[in-house]
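Engineer: Sequence and predicted structure below; questions after.
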Amino acid sequence: MPIKQQLHHGTVPIKVFTNDIDEGALLQLKQVSQLDIIHAHIAAMPDVHMGIGAAVGSVIPTKSAIIPAAVGVDIGCGMNAIRLSLTAHQLPNNLKSIRQAIESAIPVGFEKHNTETMREKACKAFAHKITHIFNQHPELYKIFNKDKNRWMLQMGTLGGGNHFIELCIDESQQVWLMLHSGSRGIGNAIGTYFIALAQKDMAKHLHHLPHKDLSYFREGTEHFNDYVEAVELAQQYAYANRQEMMQLIIQAIRPHLPPFTLTHEAVNCHHNYVQQEYHFGTMVYLTRKGAISAKEGELGIIPGSMGTQSYIVRGKGNPESFHSCAHGAGRRMSRNAAKQRFTQKDLIHQTQGIECRKDKAVIDEIPSAYKDIDSVMKNQTDLVETLHTLKQVLCIKG
């Protein structure tokens, strides 16, 4: 479907691919559109909703500048999926042992690996760069609680919130593994530090911004190159983190399943990041905050909630969305609102038939807290085409 709304509240238009948008997200989009560093327009994906720093589901092209709070603190957060040579009937009737095997292999929440299980080979590629950033910016140690080795022990870990691991079945009854995670503590520290630094710098040079979270670094200023280097490092770490987890998961489930191979190219994509791209005649820094790249022919993953289906898609390269699409269903209500509205009984009902935690601690991830993924997909038929529809049978939440 085409653009649903085109709004004019600032220096550039806002092109919205849905009619389902909350007032908080709309305000955040309007505020971004007032900045003089925005190129062409802002695009809001069908899953758009209010976020921290900027609306989740927004695609923001900036000229010679980057807004650290728009990129956020979960830098490089994204998805990884791979298809196995197994079919649904080859799975055991009870998936609890598989869930326990994965939970034993992958630390979740605030947990991390110990020194014996640390992913040393993957960490080696980042050691020099992270040491360099810590030396350049000692304040990062404080944010990192002076635990300079934590980033190594967190390589190959899930994290918390809406991060997850799933075992899914597609429309042909093929089995898939899928996971959602980001750059863990190192990305959080980098994001937190540079957001504060941008706000401090902007207060010196600019008297007014629509919101302090829209403070930015311009090319040529003191901290711009350091931020670009740090954010790229976090994005690379997030990508490697997902790869390491996928390897650990495959190793963990092999003893519980018939012999299998990997039969589909792994899809590993960010949906919370910034990179340079060429759009509408200009090279820009394109921030996708809760959006994935959907260049023509490019594969991507759009997950639903823990009780609905997810999608493997191929991009159509729509220029109006800056070759982007939605990154998921998108939240309809805050975590606190979900906890107040729904009960454990509701969670059990909405995740019926899925092997997963059903305790009070994950009520904030209940499917009803999210937008309808089918509606999201209908609103972006001109952005992507669906290749596979996945339905989870097992879900592990962070």
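Structural biologist: Okay, I see it. Computed from a prediction, not measured in an experiment: that's the story for all the values here. Residues are numbered from 1 along each chain as shown.
Engineer: all contacts plus neighbour counts: C-alpha atoms, from now on.
Structural biologist: Will do.
Engineer: Quick check: closest non-adjacent residue to Gly315.
Structural biologist: Nearest residue to Gly315, sequence neighbours excluded (C-alpha to C-alpha, 6 or more residues apart in numbering): Ala294, at 4.0 Å.
Engineer: check contacts around that neighbour.
Structural biologist: If you count contacts by C-alpha atoms under 8 Å, 6 or more residues apart in numbering, Ala294 has them with Gly300, Arg314, Gly315, Lys316, Gly317, Asn318, His323, Ser324, Cys325, Leu383, Val384.
Engineer: try it against this one:
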Amino acid sequence: MNGKHITKLGFEGKAVGLALTAAKLREDAGVSRGDILDELQSVQNYPEQYRGGGVYADLAAHLLEQQAAQQSRQSAKLRAAPLPYRTWGADLIDPGAHAQMDVAMQLPVSRAGALMPDAHVGYGLPIGGVLATENAVIPYGVGVDIGCSMMLSVFPVGAGNVSTDEARSLLLKHTRFGAGVAFDKRDRLDHPVLHEATWKEQPLLRHLFDKAATQIGTSGSGNHFVEFGTFTLAQADPQLEGLDPGEYLAVLSHSGSRGFGAQVAGHFTGVAQKLWPQLDREAQKLAWLPLDGEPGQAYWQAMNLAGRYALANHEQIHARLARALGEKPLLQAQNSHNLAWKQVVNGQELIVHRKGATPAEAGRLGLIPGSMADPGYLVRGKGHPEALASASHGAGRQLGRKAAERSLAKKDVQAYLKDRGVTLIGGGIDEAPQAYKRIEDVIARQRDLVDVLGEFRPRVVRMDTGSEDV
């Protein structure tokens, strides 16, 4: 028995050597060459029947590994062309965001998608991208700041009831911003999310609990903010019961899941990328976790906990400020815009990722902010099917952070703020209003996705300290 006999059967590479070793053992046992070749053919056709033991076990195990690798390569192969998807506000979107969305729509697990008018380049899925997948969740399709979200509180007093100095003082006392920041232990508020049993169900969550408990009620860096401003309701709406047309004092916040969510995102992105090492380079940030597997279920559990934790941060921020004001809100609205949801699309349950996109099912309230000096809007979704019941999550960047720092002058940003009567605490050039698209343009291009119910105008804004403060 020699290698030629083995290769004629179709064995290749390492399998040839393993087959020869097994064949020699069978020859030594007195088995004829013809019978050995028949046995090898059977091992090749039915390796799972030989993996339990015997002279062919190593060969069978290797063949099964080859089959698994081949199946993995096939299941990780991108489509030759992206599935079709709708784009809103195409004239506002840079080519890089379209290119990223095209790659996402080539994934074998993708089934539908849409691009919102605030879209711009992100990691993996573009910011403003909406992607529906079958039995799969993509950590970078959700984003690093899992559960990043908005909250609005409208109070039963006029905007002028709180002076600029008072609003500034309240924000400095009752909010915290930046990486690693926390309230002193004696000032920390409790919240039901910290008492969930979920924290004990994964080693990762147990490890991150102390960080989450320490940072609850705080905000991160970048574009996170808490603002005092004026909320204007132009006309009465049955869904806003108890809120008459007029101007009100309001608080608007943008925050996420802090270091807890970021570490969950990083951990599970690594797990997903190891599952699909054959993915094309441009799609590696879109590696997915099958939801019928243990890693997928673990991420789904951690992601939803991070989403609830992010909303808890908002609730604590607003509770602190409401208590300081001595007022109970007439209206509160909130929504996440970095999360994945189970949603029926064309009669099939899919996983809809909104990375920087607002849920906009028919009748659902949502919040679409502008920049630190531009208006934001309380909206109601229309449930547009081609948008997967989504809308933009804000104005969207037109300049990257580095580009904004290079090209924008501090005096011009300060003049913009002054002209609009905005007092800024913290905030950097990278978050200047000029770095963002005009929110009015973005809203105008999605009138079929949402109705605007009310407008929020910022007056006193707090953000983290930027690399160069405004």
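Structural biologist: That came in fine, so what should we check first? Predicted, not measured: the structure shown is a model, and the values here were computed from it.
Engineer: ok, of the contacts of Ala294 of structure 1, which come out buried?
Structural biologist: Buried members of the contacts of Ala294 of structure 1, scored by 16 or more other C-alpha atoms under 10 Å, are Gly300, Arg314, Gly315, Lys316, Gly317, Asn318, His323, Ser324, Cys325, Leu383, Val384.
Engineer: Thought Arg314 was touching the last one, still the case?
Structural biologist: Meaning Val384 of structure 1. Yes - look at Val384 of structure 1 against Arg314 with C-alpha atoms under 8 Å: they come within range, at 5.5 Å.
Engineer: All the helices of structure 2, residue numbers only.
Structural biologist: Shown for structure 2, the helices assigned by DSSP state H span residues 3-8, 14-28, 33-45, 57-75, 95-104, 139-142, 164-174, 203-215, 258-275, 294-325, 401-407, 410-419, 439-444.
Engineer: mean offset of the last one relative to structure 1 (after superposition)
Structural biologist: In this case it means helix 439-444 of structure 2. Superposed on structure 1, helix 439-444 of structure 2 shows a mean distance of 0.4 Å to its aligned residues (mean C-alpha distance after the TM-score superposition for structure 1).
Engineer: repeat for the shortest one
Structural biologist: Compared with structure 1 after fitting, helix 139-142 of structure 2 has a mean deviation of 1.0 Å; criterion: mean C-alpha distance after the TM-score superposition for structure 1.
Engineer: what span of structure 1 lines up against that helix?
Structural biologist: Taken onto structure 1 by TM-score structural alignment, helix 139-142 of structure 2 occupies residues 68-71 there.
Engineer: Check the offset of the matching stretch from the chain's centre.
Structural biologist: Relative to the chain's own centre, stretch 68-71 of structure 1 is displaced by 13 Å; criterion: C-alpha atoms, centre = their mean, to the nearest Å.
Engineer: if we look at it, which residues are touching it?
Structural biologist: Contacts of stretch 68-71 of structure 1 (C-alpha under 8 Å, 6+ apart): 52-54, 191, 194-195, 198, 213-217, 272-274, 287-289.
Engineer: one more time with 10 Å, if that's ok
Structural biologist: Contacting residues not belonging to stretch 68-71 of structure 1 are listed as 32, 51-56, 58-60, 75, 190-199, 212-217, 227-228, 231, 272-274, 286-290 [C-alpha atoms under 10 Å, 6 or more residues apart in numbering].
Engineer: who wins for proximity to Ala81 of structure 2 among the helices of structure 2?
Structural biologist: Closest of the helices of structure 2 to Ala81 of structure 2 is helix 95-104, at 8.1 Å (criterion: C-alpha to C-alpha).
Engineer: and that closest one, what does it pack onto?
Structural biologist: strand 110-120, strand 127-133 (3 or more C-alpha pairs under 10 Å, 6 or more residues apart in numbering; DSSP states H and E).
Engineer: Can you check which part of structure 2 the longest strand along structure 1 sits on?
Structural biologist: For structure 1, the strand with the greatest residue count under DSSP state E is strand 384-397. Aligning strand 384-397 of structure 1 against structure 2 (TM-score structural alignment) gives residues 450-463.
Engineer: shared neighbours, Val384 and Arg314 of structure 1?
Structural biologist: In contact with both Val384 of structure 1 and Arg314: Ala294, Lys295, Glu296, Gly297, Glu298, Leu299, Gly300, using C-alpha under 10 Å, 6+ apart.
Engineer: Aligned to the first one, what sits in structure 2?
Structural biologist: Alignment note: Ala294 of structure 1 maps to Ala360 in structure 2; criterion TM-score structural alignment.
Engineer: what's the distance between that match and Val43 of structure 2?
Structural biologist: Using C-alpha to C-alpha, to the nearest Å, Ala360 of structure 2 is found at 55 Å from Val43 of structure 2.
Engineer: Next up, the contacts around the residue lying closest to His62 of structure 2 once chain neighbours are set aside.
Structural biologist: Distances taken as C-alpha to C-alpha, 6+ apart place Ala15 nearest to His62 of structure 2, at 7.0 Å, with adjacent residues excluded. Contact analysis of Ala15 of structure 2 by C-alpha under 10 Å, 6+ apart lists Ile6, Thr7, Thr21, Gln44, Asp58, Leu59, Ala60, Ala61, His62, Leu63, Gln66.
Engineer: give me the number of residues near the third one?
Structural biologist: In this case it means Thr21 of structure 2. By other C-alpha atoms under 10 Å, the residues close to Thr21 of structure 2 number 15.
Engineer: Quick check, it in contact with Leu59.
Structural biologist: Yes - between Thr21 of structure 2 and Leu59 there is a contact under C-alpha atoms under 10 Å: 9.3 Å.
Engineer: circling back to that earlier point, now, the contacts of Ala294 of structure 1 that are in strands?
Structural biologist: Counting by DSSP E, the contacts of Ala294 of structure 1 contribute Gly300, Arg314, Gly315, Ser324, Cys325, Val384 to strands.
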